[in-house]
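*Asks:* return a 3D structure for these sequence lines:
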Amino acid sequence: MRNLITDVAGLTVGNATDLVLASGVTVVLFDEPTVASVDVRGGGPGTRETDLLAPDETVGAIHALTLSGGSAFGLDAAGGVAAALAERGIGFPVGEARVPIVPGAVLFDLINGGDKNWGRFPPYRDLGYAAANAAGLDFPLGTVGAGTGATTVDLKGGLGSASMIAPTGHTVGALVAVNACGATNFPGGAHFWAAPFEQAGEFGGLGLPHPLPPLPARPPLKGLPPGANTTIAIVATDAVLTKAQCKRLAVMAHDGYAHAIWPVHSPLDGDTIFAAATSKKPLADPIFDLALIGDTVVRTLARACARAVYEAIALPQPGTLPAWRDRWGHGP
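*Replies:* Next up, the predicted model:
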């Protein structure tokens, strides 16, 4: 296994990165139309086509999911992905027309030091198109794609991914762009909140600090206005699930954020999670199997959040936040 979301059969991932812009786009393409849903817990989300992911809506499957920087401007990225899919004849059939279904979410990275003076046309449609055409099974983590301009309260954020086999035998994966208002690390230190879930030293193998430090009365928060942060993610499994079951999986997945980021789901964040099922393996029990898959998704997403920060490198612009490796590259 690659320890990436692409370990889930039936999907690929592409990134487009612009370090001058200090922003980028990440896309998940599905080999076949795929059942998905979404759950939003942050107070300042930026999303596209999330309403159709409700269990009672008509469209039963999607073709891609997009994560992007650029705040509201980044919503254009999904249009570029849709254009790339349309060139391949992929889309929801409406008579002779084919309409690619590409929900997406954005994060705020407009004041991170990058050159956002793009004039009349923001670059995100072109970045989305490039990301779609770059999709494959292997991809880098850290300061790439939607994680390019991402930050946490005191460290560079980034793009993270992880995978795991559930006790049911199903594969689960997570892909996340961490641009949190809070922190992924214990205050002032190298240790990750997600340490109990780490596998094979994937984010430094430091474990939990000992003794555990007392927490400050005031949690760490970026000094930015509401909506200026967001952690956005996609979780996937090869299980056969309905839209309602995907909705429940997305709801459960938010506990992965809670295990990896403190504080989370604040009015300053736009935290959003998509859940997709590529329908390769049926469930033996629709209730208990889903519970076990959901628990595995929580663990996997928490690990992916830590990997996003661990793998990041600092932006080249002066005065930007340091990366974890800048401060703790050789451990605490």
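
*Asks:* CA atoms for contacts and neighbours, from now on please.
*Replies:* Fine.

*Asks:* checking residue 326 next. Helix, strand or coil?
*Replies:* Following DSSP: H, G, I helix; E, B strand; the rest coil, residue 326 is assigned to helix.

*Asks:* gap between it and residue 302?
*Replies:* 22 Å (CA to CA, to the nearest Å).

*Asks:* next: residue 131.
*Replies:* For residue 131, the distance to residue 302 - CA to CA - is 25 Å.

*Asks:* do the same with residue 263
*Replies:* Using CA to CA, we find residue 263 at a distance of 14 Å from residue 302.

*Asks:* before we move on, what about residue 198?
*Replies:* Applying CA to CA, the value for residue 198 to residue 302 is 9 Å.

*Asks:* before we move on, what about residue 59?
*Replies:* 30 Å.

*Asks:* hang on, the earlier thing: residue 131 and residue 302: which has the busier surroundings?
*Replies:* Just comparing residue 131 and residue 302: by other CA atoms under 10 Å the higher neighbour count belongs to residue 302, 32 against 28.

*Asks:* who are the contact partners of the more buried one?
*Replies:* By CA atoms under 8 Å, 6 or more residues apart in numbering, residue 302 lies in contact with 194, 197, 256, 257, 258, 259, 260.

*Asks:* check which helix or strand covers the residue nearest to the fourth one when sequence neighbours are not counted.
*Replies:* Nearest residue to residue 257, sequence neighbours excluded (CA to CA, 6 or more residues apart in numbering): residue 302, at 5.9 Å. With elements taken from DSSP states H and E, the one containing residue 302 is helix 288-310.

*Asks:* another for comparison:
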Amino acid sequence: MRPGPRNLITDVEGLFVGNAEDHRIRTGTTVLVGARPFTAAVHVMGGAPGTRETDLLAPDRLVQEVDALVLSGGSALGLDAASGVADALRAAGRGFDVGGQKVPIVPGAILFDLLNGGDKDWVTNPYRGLGAAALAAAGSDFALGTAGAGTGATVQGLKGGLGSASVVLSDGTRVGALVAVNALGAVTMGAGREFWAAPWEMEGEFGGLGASAGADPGQEPTPDKGPGASTTIAIVATDARLTQAEAQRLAVAAHDGMARAIVPSHTPFDGDLVFAAATGLRPLADPVTGPFRLGHAAAVCLARAIARAVYLAEPRPGDLLPAWRARFATKGA
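*Replies:* Reported below is the predicted structural model:
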């Protein structure tokens, strides 16, 4: 496998991503929208998730496709971002048709970024507006790092961020990942600058640093966030034709990538989850080995996207934690 032409989730044809952020509040929203409705599923492994409309993504539910997926900061308040997206999609005539009424299907997930130093003293919830703005900005190219849902994110000892990566398989199938990284755990190895995801890096996309010789996998981590203050929320996508049940297995497999890139991950204090999206533009070449290969590719993409999120985070005045680039700039990063 090799990276796609953009090394973004939008290398999956028919998918577009938009960001909106407010740097005063230190928060933001990211929207993934399809040119047409797409199959979607979800799998949650964290102990403190915050979600909207995820129950309908089970394989036995009536609605099998969605119009968009939303990742947002703001904790439970950020769930309102999906309402802004739904309003805009309905105004555009999109949505599940119920007797002539269009009902956009917009599942979402949030991360906790309310204690990052931003001004949270708002009167009107800003997330509905951020959701609409992110949808309006959707395109094939979008910013990573301190952008969208990753604007106010943090990980252990560093700023978090928004990341993405993609691969093209030997048969031409494309897989991509999009992630907002706000983890309790660490993305880098100990006190070093090297990333846990180093074995899966492609073409120096997060510094080409390799693995740290001094990494100690037996080190016992100490949480530096309170309960419920962490979450890594992600989307993996493919142009393969999948059922909703197959898409759910794709989301399950992708969690391997989260565990490779964040140590520890899936804790009781994180709301870690993965959405899966399948546009169905390409039939599975092999119904037996196809899902297996897609799951591995999704995990690889997600691990790389997590490292890229932290690697590309930008320092800004008032940061409570350093950006990776600022902390390690003196070491030739």
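
*Asks:* once they're superposed, tell me the TM-score.
*Replies:* After superposition, the two chains reach a TM-score of 0.97 (TM-score structural alignment, normalised by the length of structure 1), with 328 aligned residues with a CA RMSD of 1.1 Å.

*Asks:* the helix holding residue 302 of structure 1 against structure 2, how far on average?
*Replies:* Following superposition, helix 288-310 of structure 1 is found to deviate from structure 2 by 0.4 Å on average (mean CA distance after the TM-score superposition for structure 1).

*Asks:* pull out the buried residues from that helix.
*Replies:* By 16 or more other CA atoms under 10 Å, the buried positions in helix 288-310 of structure 1 come out as 289-310.

*Asks:* and for stretch 26-38 of structure 1?
*Replies:* Applying 16+ other CA under 10 Å to stretch 26-38 of structure 1 flags 26, 27, 28, 29, 30, 33, 34, 35, 36, 37, 38 as buried.

*Asks:* tell me the residues of structure 2 aligned with it.
*Replies:* Aligned by TM-score structural alignment, stretch 26-38 of structure 1 falls on residues 30-42 of structure 2.

*Asks:* for the matching stretch, give me the average deviation versus structure 1.
*Replies:* Its matched residues in structure 1 lie on average 0.5 Å from stretch 30-42 of structure 2 after superposition (mean CA distance after the TM-score superposition for structure 1).

*Asks:* where in structure 1 does stretch 63-74 of structure 2 align, residue-wise?
*Replies:* The aligned range for stretch 63-74 of structure 2 is 59-70, by TM-score structural alignment.

*Asks:* so for the matching stretch, first residue to last residue, what's the gap.
*Replies:* Terminal residues of stretch 59-70 of structure 1 are spaced 27 Å apart (CA to CA).

*Asks:* now do that stretch: distance to the chain's middle.
*Replies:* 12 Å (CA atoms, centre = their mean, to the nearest Å).

*Asks:* flag every buried residue along it.
*Replies:* Using 16+ other CA under 10 Å as the burial criterion, the residues of stretch 59-70 of structure 1 that qualify are 60, 61, 62, 63, 64, 65, 66, 67, 68, 69, 70.

*Asks:* cool, stretch 15-27 of structure 2 as well?
*Replies:* In terms of neighbour count (16+ other CA under 10 Å), stretch 15-27 of structure 2 has its buried residues at 15, 16, 17, 18, 19, 20, 21, 22, 25, 26, 27.

*Asks:* and if you look at stretch 213-230 of structure 2?
*Replies:* For stretch 213-230 of structure 2, by 16+ other CA under 10 Å, it's 225, 228, 229, 230.

*Asks:* hmm, back to that, in JSON lines: the buried residues of stretch 59-70 of structure 1, plus distance to residue 215 of structure 1 and secondary structure.
*Replies:* Shown next, in JSON lines, are those (distance: CA to CA, whole Å; DSSP: H, G, I helix; E, B strand; the rest coil):
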{"residue": "60", "distance to residue 215 of structure 1": "45", "secondary structure": "coil"}
{"residue": "61", "distance to residue 215 of structure 1": "44", "secondary structure": "coil"}
{"residue": "62", "distance to residue 215 of structure 1": "43", "secondary structure": "strand"}
{"residue": "63", "distance to residue 215 of structure 1": "43", "secondary structure": "strand"}
{"residue": "64", "distance to residue 215 of structure 1": "40", "secondary structure": "strand"}
{"residue": "65", "distance to residue 215 of structure 1": "37", "secondary structure": "strand"}
{"residue": "66", "distance to residue 215 of structure 1": "36", "secondary structure": "strand"}
{"residue": "67", "distance to residue 215 of structure 1": "32", "secondary structure": "strand"}
{"residue": "68", "distance to residue 215 of structure 1": "33", "secondary structure": "strand"}
{"residue": "69", "distance to residue 215 of structure 1": "31", "secondary structure": "coil"}
{"residue": "70", "distance to residue 215 of structure 1": "33", "secondary structure": "coil"}
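
*Asks:* from those residues, which two are the most distant?
*Replies:* Among the buried residues of stretch 59-70 of structure 1, the pair separated by the greatest distance (CA to CA) is 60 and 70, at 28.6 Å.

*Asks:* whichever residue in structure 2 pairs up with residue 322 of structure 1 and residue 222 of structure 2: what is the separation?
*Replies:* Aligned by TM-score structural alignment, residue 322 of structure 1 pairs with residue 322 of structure 2. To residue 222 of structure 2, residue 322 of structure 2 is 18 Å away according to CA to CA.

*Asks:* do the same with residue 268 of structure 2
*Replies:* Counting by CA to CA - residue 268 of structure 2 and residue 222 of structure 2 are separated by 14 Å.
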